[in-house]
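Chemist: Sequence first, then the predicted structure:
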Amino acid sequence: MLSPWLSPMASIRKKPNSKYWYACFQLPDGTRVQRSTKETKRTEAQKTANDYERAARERITETQARKVIQDVYERVTGRDLPSQSVAEFLDSWIERKAVELSPSSLVAYKAVVADFKEYFGPRQNEELLYVSTSDVAGFRDSIAKKVTANTANKKLKILRSAFKAAWQDELISENPADRVATIKTKRSTFERRAFNLEELKRLFEAAHGEWKGMIIFGLYTGQRLGDIATLTWQNVDLERGELRFSTQKVGRRQIIPLAQPVIDYLGEIKAGDDPKAYLFPECALVIETKGRASMLSAQFFEIMVAAGLAKARKNKQANKQGRSAKRENNELSFHSLRHSATSIMKNAGVSPAIVQEFIGHDSKAVSQNYTHIELDAMRRATDLMPDVFSAEVTGKGSEDQEEQDGEGA
């Protein structure tokens, strides 16, 4: 009997302590390899070995290899390998993710699915198993031409998650996105800065309606745009002069003493009888309908333009670039109010530890291990903050930007 390694065709053998037959076959470069057939019956094992040999001899493509795997799966299990089209799977995957994701994250995931289906064109109706690594790499590269490298990498990460789910559902034998590398990013030197007091005044004068309150809250709480826009009356304790809520980014529980300008503003608007009513209903509606704060960021940018603090952006639709075009960086944004709050408190002599607790850490782990700052100390820090929108306050005050937290809006 010839050794399986000397046979010109695929053969099978058993290894000690294994109930399965192993296929022995030759790769195109002449290398002999062994692979388990997961078969205990000799005749079925030989069929699987022949499939491996045929795949190796014909130098088949990745897609053809997936078809071989499908055939093997059907013979071994006695049932068809579950299959769906690319579009069918991605649509069903999004439906499942809807119960797990926040509204803003769901919008981002839906955008990736839409982008990939558009990139795939008519091929989105093909079976999912025909998606190759090169397909995913091509999608990544096409996206990278329109958005920043960081955004392209985030989209790749979401797509990788989708194909992982397909693999777990046994719709594909391997994740085609696993071997697609992220794009290397250059370290950006761009940084946002704080508004100075003169700029804050101009900004406030240019704002109308709810946006005056949004700016007041942004400066005197140091919180993010999305968190402020979705505050309700049940987050406000006027008797104790406190704001209580959980941040959307990391779920950090915040208790912030209310500065006098915030209390004055709340006294000017009607609370109503519903504690779940939003403080800024128009801004909250944008978050509810759009699922993210980007539209509010655009509205705030227009206020900065009106205040002479930013140049009007070119119309992307007119330039046929669409929403996927790379955004122009601007050193000022709503998040700059967070930097301004930090600078104003530090210039008023508030210790960095209290400033950090007031603004809130971005990491749950850091927040849990950070030395607890007494609320009374934070209240004293709040009392030191001037009413920058009053006519009496002058000077630059908030230009100090040391130890800014560096987070984007």
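Modeler: In hand now; what should we look at?

Chemist: From here on, just use CA atoms for contacts and neighbour counts.
Modeler: Noted.

Chemist: first to last residue in stretch 201-212, what's the distance?
Modeler: In stretch 201-212, first residue to last residue: 11 Å (Cα to Cα, to the nearest Å).

Chemist: Show me where the stretch 101-250 of the chain has its helices.
Modeler: Ranges of helices in the stretch 101-250 of the chain, per DSSP state H, counting those that start in this stretch, are 103-120, 133-144, 149-168, 197-206, 210-221, 225-229.

Chemist: With mean neighbour count as extra columns, can I get those helices in a markdown table?
Modeler: Output for those, formatted as a markdown table (neighbours: other Cα atoms under 10 Å):
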| stretch | mean neighbour count |
| --- | --- |
| helix 103-120 | 18 |
| helix 133-144 | 18 |
| helix 149-168 | 19 |
| helix 197-206 | 18 |
| helix 210-221 | 22 |
| helix 225-229 | 22 |
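
Chemist: With respect to V262, which of the ones you listed lies nearest?
Modeler: Across those, V262 has its closest neighbour in helix 210-221 (6.4 Å, Cα to Cα).

Chemist: Output the helices of the stretch 101-250 of the chain in a markdown table, with distance to G267 appended to each entry.
Modeler: Below are the helices of the stretch 101-250 of the chain laid out as a markdown table (distance: least, Cα to Cα, whole Å):
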| stretch | distance to G267 |
| --- | --- |
| helix 103-120 | 31 |
| helix 133-144 | 48 |
| helix 149-168 | 41 |
| helix 197-206 | 18 |
| helix 210-221 | 11 |
| helix 225-229 | 17 |
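
Chemist: which stretch among those comes nearest L266?
Modeler: Closest to L266 of the helices of the stretch 101-250 of the chain is helix 210-221 (Cα to Cα; 8.5 Å).

Chemist: hang on, the earlier thing: of all the helices of the stretch 101-250 of the chain, which one is nearest V286?
Modeler: Closest among the helices of the stretch 101-250 of the chain, using Cα to Cα: helix 225-229, at 8.9 Å.

Chemist: Now do that closest one: distance to the chain's middle.
Modeler: On the basis of Cα atoms, centre = their mean, to the nearest Å, helix 225-229 sits 17 Å off its chain's mean C-alpha point.

Chemist: likewise stretch 64-84?
Modeler: On Cα atoms, centre = their mean, the centre of stretch 64-84 falls 35 Å from the chain's centre.

Chemist: how about that stretch: buried residues?
Modeler: 65-66, 68-70, 72-73, 75-76, 81, 83-84 (16 or more other Cα atoms under 10 Å).

Chemist: which of those residues lies closest to D227?
Modeler: Nearest to D227 among those, with distances taken as Cα to Cα, is Q84, at 39.3 Å.

Chemist: Next one: the closest one from E357, what distance?
Modeler: Counting by Cα to Cα, the gap from Q84 to E357 is 50 Å.

Chemist: repeat for Q223
Modeler: 12 Å.

Chemist: hey, what's in contact with both of the two?
Modeler: Common contact partners of Q223 and E357 (Cα atoms under 8 Å, 6 or more residues apart in numbering): none.

Chemist: Check it against this one:
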Amino acid sequence: MPKVKLDHAFCLTAQCEPGKKRTDYYDLSTTGFTLACHQSGYKSYEFRYQDAYGKLKQRRIAPYGDVSFSEAQKIAKKWRAEVIMGGDPAAQKAEKKAVPTYADLAAMHLEYAQLHLRRPENVERVIRVHLLPRFARERADAISTQDIAKWLAEKRKAGLAPATVEKLKVTLGRSFQLAVKRGLVAANPVQGIPRERFNNVRDRYLTPAEAARLISAAEQSKNPQLANLITLFLLTGLRKRELLDARWEHVDHGRQSLFLPMTKNGSGRHVPLSRAALDVIDRLPRFDNCPWLVPNPATRKPYTDLKHPFDTARRLAGLPDITPHSLRHSAASFMVNAGVDLFAVGKILGHKNVASSQRYSHLANSTLMAAVEAGAAKMNGNNS
């Protein structure tokens, strides 16, 4: 192993010694600084040293030509100083390589979602469509708060809805949160990003005439169950998955109720069914060995989504601004306008707290106003 004074000129012409596969030239001025020359012609700057246990180790600085001689020598001197102070450059590199990528965090997050979430496919879609294309190959400790904030701002600028951008942030933050709990990373960079304030409330309610128009349009749909589903949404106020995943065994005609074993708020509840709702249920087609209340007749399984047939029906009905969730709001508005108090409406809809029902308070005020006007008319002598 020849020892020479390494410099730019020597490294430029240095070659592997004849008959050998590799020759290492050790610098006389910087301990451990080495030029490795291979029989193939490949050359690289290396650094050799003994760790705290006396074990000989080596770490590559860079292939020859990728950095200048002075830059390589500077790195070798820096690492030499670290060794003298008890450091271990090779161990630092191994430790860096051991840091998981975001793809590793995503796989862990998806595994957690499969075990603990009722609808893991929602998390899977956000990770697959948005997070992995941007962060998959990045080391988790290299993803900064600034990087994430900039990316979210770009998503908003590209036209994504504020609620969607917030979902991306929450999902990414959950990936890091799980990694922190398992000791894979030291910190969650998403925590430093403030929550964007936005109003995601959609106060679109169907009038009785609009509801009838939508049902009529749904009856013309190629989807044979669409009219049944829309009618039941309007009569019950159920969430989309609550109705799509409903089973025959949970319909109780005697109690006039539908039992939901698992809801958005995590516990089962009984939803009261009006006589009109039960009449619709009694007319539903039943399929052999099929437990679902309103399944897809082709697959005998619950619908995964109703986007296309619903879009067609709402356009035909001249109601382009409504969504499937508008049907739930409309069911609530019909009850409130009929004089039902907000507490009862909240119980029927499965609201966990009173605040969720307060969005319908202006409707309740309208009903109360009609009541006081009627009382005033009575007091003023209108006894007819």
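Modeler: Alright, I've got the coordinates. In this text, all values refer to a predicted model and were calculated from it rather than measured experimentally.

Chemist: For L296 of the first structure, find the nearest of the helices of the stretch 101-250 of the first structure.
Modeler: L296 of the first structure lies closest to helix 225-229 among these, at 7.9 Å (Cα to Cα).

Chemist: closest one to V305 of the first structure among the helices of the stretch 101-250 of the first structure?
Modeler: Checking these against V305 of the first structure by Cα to Cα gives helix 197-206 as the closest, at 9.0 Å.

Chemist: can you tell me what part of the second structure the closest one aligns to?
Modeler: Aligning helix 197-206 of the first structure against the second structure (TM-score structural alignment) gives residues 208-217.

Chemist: residue contacts, the residue lying closest to L203 of the first structure once chain neighbours are set aside?
Modeler: In space, and not counting its chain neighbours, L203 of the first structure is closest to A307: 5.5 Å by Cα to Cα, 6 or more residues apart in numbering. Contacts here follow Cα under 8 Å, 6+ apart; on that basis A307 of the first structure touches 202-203, 205-206.

Chemist: Format the residues you listed as CSV; extra columns: distance to I172 of the first structure.
Modeler: Below are the contacts of A307 of the first structure laid out as CSV (distance: Cα to Cα, whole Å):
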residue, distance to I172 of the first structure
R202, 58
L203, 54
E205, 58
A206, 56
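
Chemist: between those residues, which is nearest R179 of the first structure?
Modeler: Using Cα to Cα, the contacts of A307 of the first structure come closest to R179 of the first structure at L203, 47.9 Å.

Chemist: That closest one contacts E302, doesn't it?
Modeler: No: L203 of the first structure is beyond contact range of E302, at 10.4 Å (criterion: Cα atoms under 8 Å).

Chemist: Could you measure from the alignment partner in the second structure of I344 of the first structure over to V354 of the second structure?
Modeler: I344 of the first structure maps onto F334 in the second structure, with residues paired by TM-score structural alignment. Distance from F334 of the second structure to V354 of the second structure, counting by Cα to Cα: 18 Å.

Chemist: quick one, which of those two is more surrounded?
Modeler: Neighbour count, other Cα atoms under 10 Å: between F334 of the second structure and V354, F334 has more, with 19 against 12.

Chemist: Okay, and the more buried one sits in which element?
Modeler: F334 of the second structure is part of helix 324-337, with elements assigned from DSSP states H and E.

Chemist: what's the mean distance for that helix versus the first structure?
Modeler: Its aligned residues in the first structure lie a mean 3.0 Å from helix 324-337 of the second structure after superposition (mean Cα distance after the TM-score superposition for the first structure).

Chemist: could you point out which element follows that helix?
Modeler: helix 342-349.

Chemist: after superposition, how close is that next one to the first structure?
Modeler: Looks like 3.2 Å for helix 342-349 of the second structure (mean Cα distance after the TM-score superposition for the first structure).

Chemist: circling back to that earlier point, what's the distance between the match of helix 197-206 of the first structure and the middle of its chain?
Modeler: That offset, for stretch 208-217 of the second structure, works out to 35 Å (Cα atoms, centre = their mean).

Chemist: Show me which parts of stretch 280-300 of the second structure are buried, residue by residue.
Modeler: Under the neighbour-count criterion of 16+ other Cα under 10 Å, stretch 280-300 of the second structure has 281, 286, 290-297, 300 buried.

Chemist: what sits up against that stretch?
Modeler: 225, 228-229, 231-232, 243-249, 301-303.

Chemist: Nearest to R137 of the second structure, out of the residues you listed: which one, please.
Modeler: Nearest member of the contacts of stretch 280-300 of the second structure to R137 of the second structure, counting by Cα to Cα, is Y303, at 35.2 Å.

Chemist: about what we covered before: so the helix holding F334 of the second structure versus helix 226-236, what angle?
Modeler: Relative orientation of helix 324-337 of the second structure and helix 226-236, computed by axes from the mean of the first three to the mean of the last three Cα atoms, to 10 degrees: 40 degrees.

Chemist: now what about helix 324-337 of the second structure, what contacts it?
Modeler: Helix 324-337 of the second structure is contacted by residues 202-207, 230, 233-240, 310, 342, 345, 349, 360, 363-364, 366-367 when judged by Cα under 8 Å, 6+ apart.

Chemist: Stretch 146-160 of the second structure now?
Modeler: The contact list for stretch 146-160 of the second structure, computed with Cα under 8 Å, 6+ apart, reads 162, 165, 168-169, 189-190, 193.

Chemist: In a markdown table, list these along with distance to Q146 of the second structure.
Modeler: Supplementary listing: the contacts of stretch 146-160 of the second structure in a markdown table, determined by distance: Cα to Cα, whole Å:
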| residue | distance to Q146 of the second structure |
| --- | --- |
| P162 | 19 |
| V165 | 16 |
| L168 | 15 |
| K169 | 13 |
| P189 | 9 |
| V190 | 9 |
| I193 | 9 |
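
Chemist: and the two most separated of those?
Modeler: P162 and P189 (20.1 Å).

Chemist: so what's G251 of the first structure up against?
Modeler: So G251 of the first structure contacts K364 (Cα under 8 Å, 6+ apart).

Chemist: sec struct for it, please.
Modeler: Three-state assignment for G251 of the first structure (DSSP: H, G, I helix; E, B strand; the rest coil): coil.

Chemist: and it, what pairs with it in the second structure?
Modeler: Using TM-score structural alignment as the criterion, G251 of the first structure maps onto G266 of the second structure.

Chemist: Quick check: that match vs L117 of the second structure, distance?
Modeler: Going from G266 of the second structure to L117 of the second structure by Cα to Cα gives 10 Å.

Chemist: what does K74 of the second structure give?
Modeler: 52 Å.
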